[in-house]
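# Let's see this in three dimensions:
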Amino acid sequence: MRRTFLNIVYNAVYQVFLVLVPLITVPYLSRVLGPKTYGIYSSVNNTVQFLMIFCILSLSYIGMRTISRTRTYGTPQELTEAFWGLWYFQGIAGIITILVTVLITSIFHIQYWNYLLLMVPYLISAQVDISWFFQGLADFGRVVLKNTAVKLVSVVLILLWVKSPADLWKYLLIMSVSTMLGSFVFWFDIWRYVGRPVGHFYKFKTTLRSIVILMIPQIATQIYTSLDKPLLGIFQNSTQVAFYDNSQRISNMVLGVITSISLVIMPKMASEGKDEQKVVMKKSLEATVMLGTLFAVIIMANTKQFVPFFFGQKFIPMTPLMFFFTLTIIMIPTGGVFANQFALANHRDKEYAFPVVIGAILELVLSYFLDRHFAAVGAMIAILITEFIVLILRLWVVRDGYDFKYVFHDVPKYFLLALITLIVGMVMPNFIPSAFFNMAAKSIIMLLVYLGLMFMMKFDFNEDIKQLIKNFFKRGKK
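Sure, this is the predicted structure:
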């Protein structure tokens, strides 16, 4: 249990680090670039995020699942064949995607084509990204340490070189190249685990079928998580795109922490029996809902002060957007328990795909009608409705694999705690002149209120937390 906890911590740090660099630099960049130029970056960046799925295919899930099972039941040679045979799919797909992207942008000069070319290193980073291998091995500490230095260097370069809206190209180049270098560092350690490259794909027909099945939900997911920004840009100006994109940044950072639970638990679920899976699912769901509701209400209570403090006065119009976007911190990870941890771990790829495909269609329809009339607010409404429907479908399609009453026994209580904590935070006055220290104090008080109420109530999960803390300190004394 302690190893799983440490892996959750390590992977949480890694997921936060993937968004930490833009998060750290946002206060600086939002003031230097301004809403209009930042909106251009958002459109370009999210277009590239969509293209990246054609480079990495579905290997982040297939690879993690396969490596986890091979590590548990296979031989070192089988691990070597699995790694190389899977990465060949990714390597070839990356070459094709990069060539097609460069040719189309160069020949047709589509909108922001020159900025898109600067983001080609991002596509290369996806092509060579083998973090799924280390995640399958549950070796998360190595992943975190190797990327830290690269990310920190990029922050320094941004602060030194990006000084005005005209420096947008420098920012794009720094971000794309640093991400590419971050992916290459994984390769320095691969020889510790696998042998020389093999001359064949890994279970070609089976893997190709899984890639095709899982590519559909990957594309669908990106439609309403990445292409929603360029789509908004078609109907509205880049300023509205900047408001919409930045209003999600804090939520996305927190999502990186919470969804790390799914990334760690999924390999564990893949190697467990059905009886053990039910227990793991219940504990994972409670941890996810607890963290999701806690973070969501703390952000909600601080939004009004946080936006002008963090983003600047020009971004105040996005305050209500950020407030309501925090609901995704609850919905997305909760659905991930049933999609990533259960459906993918048990090779129920079709059940994994169905909800997000429906979500993508719904998002496109809602965006078409709402974006043009209500701008960023309409885009926010569209994504919240979509995420809610996707969550319901994820629970429904795998309903035969779990006991609803058992798994959700304590979940309503967490929502009650969250509501009480939110009310406390909203009525609390700003008693400290400094915005930063006032938000910090309010957050700490809300945290204590939430945890205090939680341990006053009879949650099954409380005992797991107490036991985990006891084991942790016992190990530390040895």
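# contacts and neighbour counts: CA atoms only from here.
Will do.
# Please, which helix or strand holds the one residue sitting closest to the centre of the chain?
Centrality entry for the chain: nearest residue to the mean C-alpha point is G256, 4.4 Å, by C-alpha atoms, centre = their mean. If you go by DSSP states H and E, G256 is part of helix 249-270.
# For stretch 67-84, could you pull out the residues that count as buried?
For stretch 67-84, a neighbour-count test (16 or more other C-alpha atoms under 10 Å) marks I67, S68, R69, T70, R71, L79, T80, E81, A82, F83, W84 as buried.
# mind checking the SS state of the second one?
Of the three states, S68 takes helix under DSSP: H, G, I helix; E, B strand; the rest coil.
# For R209, see how far away it is.
19 Å (C-alpha to C-alpha, to the nearest Å).
# With the third one instead?
When C-alpha to C-alpha is applied, the distance between R69 and R209 equals 18 Å.
# Also the first one?
Between I67 and R209 the distance, using C-alpha to C-alpha, works out to 18 Å.
# Equivalent analysis for the fourth one, please.
Taking C-alpha to C-alpha as the criterion, T70 is separated from R209 by 19 Å.
# How about the last one?
Separation of W84 from R209 (C-alpha to C-alpha) stands at 18 Å.
# In the stretch 1-150 of the chain, what residue spans correspond to strands?
Assigned strands in the stretch 1-150 of the chain: none (criterion: DSSP state E, counting those that start in this stretch).
# Now the second one, please; I'll put the structures next to each other:
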Amino acid sequence: MNSIKKNFIYNSIYQLLVIAMPLITTPYISRVLGANGIGVYSYSYSVSQYYVLFIMLGLNNYGNRTIASIRNDKKLLKENFWSIYFMQLFLGISVSLIYFIYCFSIARNTFAALIMSIYVISACFDINWFLFGMEMFKATVIRNTLIKVLTTACIFIFVRNAEDVYTYCLIMVMGIFLSQIALWPYIKKIVPFYFPSFSEIKVHIKPNLVLFLTVIAVSLYKIMDKIMLGMLSNTSQVGFYESAERIILIPTSLITSLGTVMLPRMTNMFATEKNSDKTKNLLYKSIVLAAFLSSSMAAGIMGVSKEFIPIFYGSGYEECINLFLILLPSCFFLGFGNVLRTQYLIPKKLDKIYVTSAFFGAVTNLIVNSLLIPKYFAVGAAVGTLLSEIVVCVYQSYMIRKKVELGKYIFTTVPFLVSSVVMFLIIYNFNSSDIRIIGLLFLKIVIGVLIYIITLLLQAFIYTRIRKISIKELIH
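Alright, predicted model coming up:
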């Protein structure tokens, strides 16, 4: 098994764990804290995320890309790591001080905001960008897995009623803080301490700010929607939206995992190799995998949403059904776009296209949210998110249409989309009053899987007969 497969498995395991833990705790939390309690956490966390963004700037992409391109040179690795980190540390201290001013002067819920300060401070120690650039996914997964398990156990032990919302907030942010601190023992083994000059630090500021523009733009339709919901409606609507968004993370987490693994590999290949066939082949395989994961999982979850939501969340969360139907289709566009940007745009340093696409998505989201949230609340925010992902994906695809085999990639996704639509239409409209809701849920899952596989095979059979090729040639 090569390192790409290993890293994808390691990172996928962790991403699934990140999703699995909330899935385990959400049925409990939704009943104990209610939509309002979840909304308090979600709103406070969303605001604190903006401060974290100003600490990290574009480091998750820039730092990853920089380390990946020079990781074979120990001297450059040491100098670049410490010069980038000192920039991050300076920003962390400065932004943390500003956040405390916000807590005591502007915050709607001062106590919740103060708890979230732990999350803001934790960004000072976030070096995931370095470990990902070094392709050290195993170390991250093992340590973070233990912390996630501990966090989940604490939720069940200490969160007992609606008044424990602040305890819940504290547990969640302490888990993040410990995850960041736990990675530092690896640093001294790889890069000895080095005190960089200001000129060495300054080199990283401009390219970081360029990618930071993308981070800010993306945040407007990833984070701002919940803040706008809290301002234009109420915390219960934020709670509904947050609850639906957690489930949507299931298909997107695997796609994000793929992008995280492939970004340093593609960067290193573009920097050290001239064989474009390898990079084209990896890009094509990633498109196929992303199309399969995003379309099948999204359509499947949508198809069983009427049964899943009352079982999973309990009564009072029926509004999440509509949110599922609007938000989940965005997974396909997010998946396709994620592959293009993490495996082509960012490794090739085509930052202008990436930044512009993100701002188009942000503008779309802000306009739609402003028009729809006051009247349709969480549903309006969901529409804004869907349209934003479509705009971002379409723009990125259009801008690189002459640089990659875009027609081939789009054609590859069609069978997965067709199978997903057929599966969704059949299982969503399949009902039986003679079967209990839990039995109906499992029956729909089985039927959905069979329909998806059969539809894919039928399309493959028809295509091979028309083109007069074998199934083996088609897969290759």
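# what's the TM between chain one and chain two?
In this superposition the chains share a TM-score of 0.91, using TM-score structural alignment, normalised by the length of structure 2; 464 aligned residues with a C-alpha RMSD of 2.4 Å.
# before we move on, the earlier item: mean per-residue distance, the helix holding G256 of structure 1 to structure 2?
Taking mean C-alpha distance after the TM-score superposition for structure 1, the mean distance separating helix 249-270 of structure 1 from the aligned residues in structure 2 is 1.3 Å.
# can you name the residues of structure 2 that that helix overlays?
The alignment of helix 249-270 of structure 1 onto structure 2 (TM-score structural alignment) covers residues 246-267.
# Stretch 334-352 of structure 1 now?
Under TM-score structural alignment, the match for stretch 334-352 of structure 1 is residues 336-354.
# circling back: these two touch, right, the residue nearest to the centre of structure 1 and N11?
No. At 9.0 Å, G256 of structure 1 and N11 do not qualify as touching, with contact defined as C-alpha atoms under 8 Å.
# which residue packs closest to Q222 of structure 1, ignoring adjacent ones?
F50 (5.7 Å; C-alpha to C-alpha, 6 or more residues apart in numbering).
# what about that neighbour, neighbour count?
Per other C-alpha atoms under 10 Å, the neighbour tally for F50 of structure 1 reads 19.
# isn't it right up against S226?
Yes. With contact defined as C-alpha under 8 Å, F50 of structure 1 reaches S226; the gap is 6.2 Å.
# Which neighbours do those two have in common?
Counting by C-alpha atoms under 8 Å, 6 or more residues apart in numbering, F50 of structure 1 and S226 have no contacts in common.
# Spit out the contact partners of the residue nearest to the centre of structure 1.
Neighbours of G256 of structure 1 in contact, by C-alpha under 8 Å, 6+ apart: A12, Q15, V16, V19.
# and the third one, how far is that from T221 of structure 1?
Translated: V16 of structure 1. Taken as C-alpha to C-alpha, the span from V16 of structure 1 to T221 of structure 1 is 20 Å.
# cool, and the last one?
For V19 of structure 1, the distance to T221 of structure 1 (C-alpha to C-alpha) stands at 18 Å.
# which one of the two has more residues nearby?
T221 (21 against 17).
# Need the counterpart of that one in structure 2.
So T221 of structure 1 corresponds to V218, using TM-score structural alignment.
# buried residues in the host helix or strand of that match?
Taking DSSP H and E as the definition, V218 of structure 2 sits inside helix 205-222. By neighbour count with 16+ other C-alpha under 10 Å, helix 205-222 of structure 2 contains the buried residues 208-222.
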